[in-house]
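Trainee: sequence unavailable; structure follows:
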């Protein structure tokens, strides 16, 4: 799942940077053939200062995107059915910034939110007919995922980032699964493939990588090869031997994000194609670094929110695929990508401009 809203403001020194990446990742990068298909964009109007932070699509006929509107004062839920996006009403008291969404099918969708004080609903469930507010055990919901048995998992913490915990929805309640940070840090990414195969990502304040795996019994901190600790931003878990991670090495010159793959035995690290441009204060908006999603055929899509291209990685080489043209004078950031079911189609969402919002799709 993606890195969103409050997760964009990390509470420790390792996240503070405003540097220049001098040509990182592009030298000698081979380009593969583009995958069949094209990216198109759907424009949605009639909203006020909208932004989408999460998207999920259990199949071709259904998708949900969540975020905020009205200058982050009201939640935003969009539903895709019959080839069109429409707005859905959120339950009263819903947190104004919905930061993540996941689904186990068209009648089992979960969203989590932030902001609005302790009394607001921090988690929501769609049962195929309506959204229902669900009490959340901690003030700050960070991410949500749905496992193979249709049970929701979520990361939460206190508002100061302390007390991070991982929960599973069991017996009508959020159950603590015994995760504990070894030191001060932030946990921001979650992928629950099965009840015995769960990945959690983030960053620690020590030299350790921010990656943990749950086997159904206990948590193990994983070590990604490299000279610097990795901040894990995004996780795509396809099988026990096929897991992808979008990470930031915490080196002082900011060499740029990495794409990391787990084959069930070892990690492989690939530098992403980063433009030769000033990165800026990325610590205040980690969503600026974009997201990854499976392409449905063994590769990965990446949108780094800094270029007019979607990046495609086939396991060996990168391809630049143009983003859809628009008249906004630039390309909106992309905060979340989601594979459509088990197909080769992908949705992409991010913030809008004025009363307009663009939702990208590859198919």
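Mentor: The structure has been received and is ready for your questions. Since the structure is predicted, the reported quantities are computational estimates derived from the model, not experimental observations.

Trainee: when you work out contacts or count neighbours from here on, use the C-alpha atoms and nothing else.
Mentor: Will do.

Trainee: next up, the contacts around residue 302.
Mentor: 290, 291, 292, 293, 310, 311, 312, 313 (Cα atoms under 8 Å, 6 or more residues apart in numbering).

Trainee: would CSV of these with distance to residue 174 and secondary structure be doable?
Mentor: Compiled in CSV, these are given as follows (distance: Cα to Cα, whole Å; DSSP: H, G, I helix; E, B strand; the rest coil):
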residue, distance to residue 174, secondary structure
290, 29, coil
291, 27, strand
292, 28, strand
293, 27, strand
310, 36, strand
311, 37, strand
312, 37, strand
313, 37, strand
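
Trainee: out of those residues, which two sit at the greatest distance?
Mentor: Spatially, the most separated pair among the contacts of residue 302 is 290 and 313, at 14.9 Å (Cα to Cα).

Trainee: burial of the residue nearest to residue 196 when sequence neighbours are not counted, as a residue count?
Mentor: The shortest distance from residue 196 to any non-neighbouring residue, by Cα to Cα, 6 or more residues apart in numbering, is to residue 216 (3.9 Å). Look at residue 216: counted by other Cα atoms under 10 Å, it has 12 neighbours.

Trainee: could you do residue 82 as well?
Mentor: 8.

Trainee: so how far is residue 60 from it?
Mentor: Residue 82 sits 10 Å away from residue 60, taking Cα to Cα, to the nearest Å as the criterion.

Trainee: please compare the first structure with the one that follows:
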């Protein structure tokens, strides 16, 4: 199987890449973390994450959704419900839409409810929908990291559970316990009535990060194994199978998946060349018959997010020294889009990106004082 299907020629951005990007005015949002951004339809783009209050030692969280209606408009904050309680985790980890009146947001586990936080949009309101966790094990954490909405009765989500293997009293902490745990993959399916857990092979030694539902008999799930090897699962409508993704590294992970159709699926993440390596970009493409590694520039560090773009894809990630980058692969050629580093002392990190008619929209976060963060939305880079 060939390992490389694209040239590695790289064209640089402008000498002053920051001039090609425009930043949204998010001053009214306050302290928050963005986890991603997605193009809902031709007119709407949504960015999502979690709002964080800076009052006192306890910082309450609320789901954060920002919407831009039309590529020329500004961003507005959309109210969303959260799980109640001081210990609730209300972040939105991922969001996807069938259309403007049918969308899903997925988040984390709420211990008091014993369920995972998801929300559904019906065109007028967001409604909290609980997703189950396995009942045959004891868990202390769980969440859904990605969602792919194909139809009103065909939505897939993937994530993890932390299973408690053993528990003993903590000798130095009255009432405390010491737990031994392990993580397992979780796959869930919305059938139009409820979220239902779906068994996948090797879940106990697998972490999954992303899902792409192409059809009811064509679903891809990516992640990595307990041995830190890239992993890919495929569902053909009847059963799940492991599919090999070749790559020229000793270890690696697949972080994101995007699909145009049955014969055009993309995956991205990180590969390690040796034990001292901090990671290089890993990009792969499914052509309908096999996965092939796509050569990426040596300067590209791990990929944190992938988005489809005309003639190829765009990727966002970080270099070995922590500096953010956005690159585009178009017609077999990579170009560096020169995303501004921003933040204080290089404290900006990229959370996600999507393609719009104006170019690339990037969700990022700038670290500030006292551990608070400021959300950033940049558009440009064509």
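Mentor: Noted; the coordinates are in hand. None of the values given here were measured: they were computed from a predicted structure.

Trainee: so which of the contacts of residue 302 of structure 1 persist in structure 2?
Mentor: Retained in structure 2 (both residues aligned by TM-score structural alignment, their matches' Cα atoms under 8 Å) from the contacts of residue 302 of structure 1: 290, 291, 292, 293, 310, 311, 312.

Trainee: the last one and residue 326 of structure 1, how far apart?
Mentor: For residue 312 of structure 1, the distance to residue 326 of structure 1 under the criterion Cα to Cα works out to 21 Å.

Trainee: cool, and residue 118 of structure 1?
Mentor: Distance, residue 118 of structure 1 to residue 326 of structure 1, using Cα to Cα: 40 Å.

Trainee: what sits closest to residue 204 of structure 1 if chain neighbours are left out?
Mentor: Residue 204 of structure 1's closest residue in space is residue 185 (Cα to Cα, 6+ apart), at 4.3 Å.

Trainee: trace the one you found over to structure 2, please.
Mentor: For residue 185 of structure 1, the aligned position in structure 2 is occupied by residue 206, per TM-score structural alignment.

Trainee: tell me, how many residues neighbour that match?
Mentor: 23.

Trainee: contacting residues for it?
Mentor: Going by Cα under 8 Å, 6+ apart, residue 206 of structure 2 touches 183, 184, 185, 223, 224, 225, 226, 231.

Trainee: what subset of those residues is buried?
Mentor: 183, 184, 185, 223, 224, 225, 231 (16 or more other Cα atoms under 10 Å).

Trainee: include distance to residue 191 of structure 1 and neighbour count when you put the contacts of residue 302 of structure 1 into TSV, please.
Mentor: Output for the contacts of residue 302 of structure 1, formatted as TSV (distance: Cα to Cα, whole Å; neighbours: other Cα atoms under 10 Å):
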residue	distance to residue 191 of structure 1	neighbour count
290	17	24
291	14	26
292	13	30
293	12	27
310	22	21
311	22	21
312	21	25
313	20	24
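
Trainee: closest one to residue 136 of structure 1 out of the residues you listed, please.
Mentor: Set against residue 136 of structure 1, the nearest of the contacts of residue 302 of structure 1 by Cα to Cα is residue 291 (25.9 Å).

Trainee: is that closest one in contact with residue 336, as I believe?
Mentor: Yes: at 5.4 Å, residue 291 of structure 1 counts as touching residue 336 under the criterion of Cα atoms under 8 Å.

Trainee: okay, now the equivalent of residue 97 of structure 1 over in structure 2: neighbour count?
Mentor: Matched across to structure 2, residue 97 of structure 1 falls on residue 91, judged by TM-score structural alignment. Residue 91 of structure 2 sits with 28 neighbouring residues when counted by other Cα under 10 Å.

Trainee: same check on residue 114 of structure 1?
Mentor: Residue 114 of structure 1 has 26 neighbouring residues, counting by other Cα under 10 Å.

Trainee: which residues touch it?
Mentor: Residue 114 of structure 1 makes contact with 5, 6, 95, 96, 97, 98, 99, 122, 139, 140, 141, 142, according to Cα under 8 Å, 6+ apart.

Trainee: reformat those as CSV; add distance to residue 112 of structure 1.
Mentor: CSV is the format used below for the contacts of residue 114 of structure 1 (distance: Cα to Cα, whole Å):
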residue, distance to residue 112 of structure 1
5, 11
6, 12
95, 8
96, 10
97, 9
98, 6
99, 6
122, 5
139, 11
140, 9
141, 6
142, 7
